[in-house]
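Novice: everything below, folded, please.
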Amino acid sequence: MQAKKHGKQVDIVQLRAQLGALGLQILQVTADGNCFFRAIADQLEGTEEEHEKYRLMVVQYIKNHRVDFEPFIEDEVPFDEYCQNMEKDGTWAGHMELQAASLVMRINICIHRAMSPRWYIRNFSDKEASMVHLSYHDGEHYNSVRLKEDPCEGPARPIIIKVDAGMSVLNHNQKTKAYEESSSPCRSFYDAGYVKVVMASTGCENLSKINQVLQEVSGDVDAAIEFLIAEQQSDEHADAICSEKKGTTPSCCF
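Specialist: Now for the predicted structure:
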């Protein structure tokens, strides 16, 4: 039990550091089995108390699209029984509910995790739908993610992450070119355009380091950006853990 608690503490500190570097904060919601729906309610309305409404919306969507969702129910649970259970207060949401939430609410979802790439559920273009941001802790709890300057009154303010904006600079043809160039075992320096995207997205100004990472990930700019950001946070995580032991955590935010 102690090991589990320690794991949660490390997860929280690491993720707080990652999000802080992006100008974001975690808004904690009640951990009662409704956390996913509470986090969605906070993002869309500014109050987690509307969670039941969003739960029922998601379950109804799954019922209405049975042919799409039934094959993904695990443990051979009958479809009707699964839906009845998911309607109950406190039942944990799974991957199926995240997908249904995106579709029925017409939103894209970005999930932030400690020391891991962000996970996106994109069912719509950026012009068609807004992006809600959630954090996922230790494999069992969701929270809402907002801008640091967001007063947390009403729906969450739109978040644009510089890293993701940088990724969009490279189109499909450029990525293909990067892959082809990286296939040579003698490749040690990459196109200046790729390096600039990584540099702008991470703040890293060490050209040798950027080229080295690009070589290690076979010219995948997205992977290079994620790798460098995670590496930059490692020292901050250690400092944050020490600070956490000395101080206290506010009740509303991690």
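
Novice: can we go C-alpha only for contacts and neighbour counts from here?
Specialist: OK.

Novice: what segments of the stretch 51-200 of the chain are strands?
Specialist: Remark: strands assigned in the stretch 51-200 of the chain by DSSP state E, counting those that start in this stretch are 107-113, 119-121, 130-137, 141-147.

Novice: dump those strands to JSON lines, plus mean neighbour count and distance to residue 225.
Specialist: Putting those into JSON lines (neighbours: other CA atoms under 10 Å; distance: least, CA to CA, whole Å) gives the following:
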{"stretch": "strand 107-113", "mean neighbour count": "21", "distance to residue 225": "15"}
{"stretch": "strand 119-121", "mean neighbour count": "15", "distance to residue 225": "15"}
{"stretch": "strand 130-137", "mean neighbour count": "22", "distance to residue 225": "19"}
{"stretch": "strand 141-147", "mean neighbour count": "25", "distance to residue 225": "21"}
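
Novice: structure for this one too, so we can compare:
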Amino acid sequence: MTVHKAQGITVDQVVISTKDFFGTDMGYTALSRVRTVEGLFIVDLHVNKFYCNENIDKVLSQMKAMKLSNLFAVTEQLASIGFQIVNILGDGNCFFRAISHQLYRHEHDHLNIRSATINYLIENMNNFAPFVDDMDSTIENYIERMSRNGTYADHLAISATAVILNKNIIIHEIGKTPLLIPGSDFIDHQVHVCYYPDLLHYDSIVCVNNESAFLSAEQILFTS
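Specialist: Next up is the predicted model:
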């Protein structure tokens, strides 16, 4: 089986020979098409098969510089209103970890928060079904995927989380007015997170004195 014949399907077993790849990164396609590590067999694998060409190395360096630049910019943006970032582990659970930190000042309750969010989605499937995208096709598929540990939270999960917590989730993003995801009728019921769209990552936000962050209605962009 060649790499190109494995493209587009998922199989139980794949045998890959690294002897004659067609070009840089051709092995990645085959690696992504096998269901388990136990089903992957690699032939003729040597350390000299792995290299990074100049263009890729240059792009990666540029991306790293851009990431640092954006981090500095959002840090400055938050500092201007008296806030600071609390770094959250990036393991796919970062949104729920950030919310856990907002509520309890630790990340450890992220699984419980995800579970409560999933229960709310199950109880209100008809309300959320019209907003499921083509990737999941049905609300049942969406809930099954979102219930998995490590699945990134999207707008539906975030909206459901806001409601179950009776909190307005304020999302900060570089260069944008903080966005309120409604969960409470009381403006002072707030939790604050920072979103990095290029990284698909959330961090927690607190005041510079480590107190809970708060913004007035005039400082927030409201959503329905």
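
Novice: so what number do they get for TM-score?
Specialist: After superposition, the two chains reach a TM-score (TM-score structural alignment, normalised by the length of the second structure) of 0.66; 160 aligned residues with a CA RMSD of 2.0 Å.

Novice: hmm, back to that, reformat the strands of the stretch 51-200 of the first structure as a markdown table; add distance to residue 82 of the first structure.
Specialist: Formatted as a markdown table, the strands of the stretch 51-200 of the first structure follow (distance: least, CA to CA, whole Å):
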| stretch | distance to residue 82 of the first structure |
| --- | --- |
| strand 107-113 | 23 |
| strand 119-121 | 22 |
| strand 130-137 | 23 |
| strand 141-147 | 21 |
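
Novice: and residue 24 of the first structure, which of those strands is closest to it?
Specialist: Nearest to residue 24 of the first structure, of all the strands of the stretch 51-200 of the first structure, is strand 141-147, at 4.4 Å by CA to CA.

Novice: tell me, the closest one lands on which residues of the second structure?
Specialist: Here strand 141-147 of the first structure aligns to the second structure at residues 201-207, judged by TM-score structural alignment.

Novice: how close does residue 225 of the first structure get to residue 195 of the first structure?
Specialist: In this view, residue 225 of the first structure and residue 195 of the first structure are 10 Å apart by CA to CA, to the nearest Å.

Novice: more neighbours: which of those two?
Specialist: residue 225 (27 against 21; other CA atoms under 10 Å).

Novice: verify the stated contact: that one with residue 200.
Specialist: No: using CA atoms under 8 Å, residue 225 of the first structure makes no contact with residue 200, being 9.6 Å away.

Novice: what is in contact with these two at once?
Specialist: Common neighbours of residue 225 of the first structure and residue 200 (criterion: CA atoms under 8 Å, 6 or more residues apart in numbering): residue 163.

Novice: got a list of what the equivalent of residue 156 of the second structure over in the first structure touches?
Specialist: Matched by TM-score structural alignment, residue 156 of the second structure corresponds to residue 96 in the first structure. Contact analysis of residue 96 of the first structure by CA under 8 Å, 6+ apart lists 69, 72.

Novice: how big is the angle separating the longest helix anywhere in the second structure from strand 201-207?
Specialist: When the second structure is parsed with DSSP state H, its longest helix is helix 54-79. Helix 54-79 of the second structure runs at 30 degrees relative to strand 201-207, counting by axes from the mean of the first three to the mean of the last three CA atoms, to 10 degrees.

Novice: what residues of helix 54-79 of the second structure count as buried?
Specialist: 70, 74, 75, 77, 78 (16 or more other CA atoms under 10 Å).

Novice: matching the last one against the first structure, which residue comes up?
Specialist: By TM-score structural alignment, residue 78 of the second structure lines up with residue 19 in the first structure.

Novice: quick check: closest non-adjacent residue to that match.
Specialist: Setting aside the residues directly before and after it, residue 19 of the first structure is nearest to residue 25 in space (CA to CA, 6 or more residues apart in numbering), at 6.2 Å.

Novice: in which helix or strand would I find that neighbour?
Specialist: In the assignment (DSSP states H and E), residue 25 of the first structure maps to strand 24-27.

Novice: that strand vs the second structure, mean deviation?
Specialist: Here strand 24-27 of the first structure, set against the second structure after superposition, deviates by a mean of 0.5 Å using mean CA distance after the TM-score superposition for the first structure.

Novice: touching, the residue nearest to residue 19 of the first structure and residue 159? I think so.
Specialist: No: judged on CA under 8 Å, residue 25 of the first structure makes no contact with residue 159 at a distance of 11.2 Å.

Novice: overlap in contacts, the two.
Specialist: 146, 147.

Novice: so who does residue 31 of the second structure touch?
Specialist: By CA under 8 Å, 6+ apart, the neighbours of residue 31 of the second structure are residue 40.

Novice: could you pull out the helices in the second structure for me?
Specialist: 3-6, 26-31, 54-79, 94-104, 110-123, 125-128, 139-146, 155-165.

Novice: what would the ones you listed look like in TSV with distance to residue 181 of the second structure?
Specialist: Output for these, formatted as TSV (distance: least, CA to CA, whole Å):
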stretch	distance to residue 181 of the second structure
helix 3-6	43
helix 26-31	38
helix 54-79	19
helix 94-104	13
helix 110-123	15
helix 125-128	15
helix 139-146	19
helix 155-165	6
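
Novice: pull the number of nearby residues for residue 128 of the second structure.
Specialist: When counting by other CA under 10 Å, one arrives at 17 neighbours for residue 128 of the second structure.

Novice: and for residue 29 of the first structure?
Specialist: Neighbours of residue 29 of the first structure (other CA under 10 Å): 23.

Novice: residue in the second structure matching it?
Specialist: Mapped onto the second structure by TM-score structural alignment, residue 29 of the first structure lines up with residue 88.

Novice: quick one: that match and residue 201 of the second structure, what's the gap?
Specialist: Residue 88 of the second structure is 9 Å from residue 201 of the second structure, by CA to CA.

Novice: what residues do these two have in common as contacts?
Specialist: Counting by CA under 8 Å, 6+ apart, the common neighbours of residue 88 of the second structure and residue 201 are residue 94.

Novice: which residue is the nearest non-sequential neighbour of the aligned partner of residue 172 of the second structure in the first structure?
Specialist: Using TM-score structural alignment, the partner of residue 172 of the second structure in the first structure is residue 112. Excluding the flanking residues, the one nearest residue 112 of the first structure by CA to CA, 6+ apart is residue 135, at 4.5 Å.
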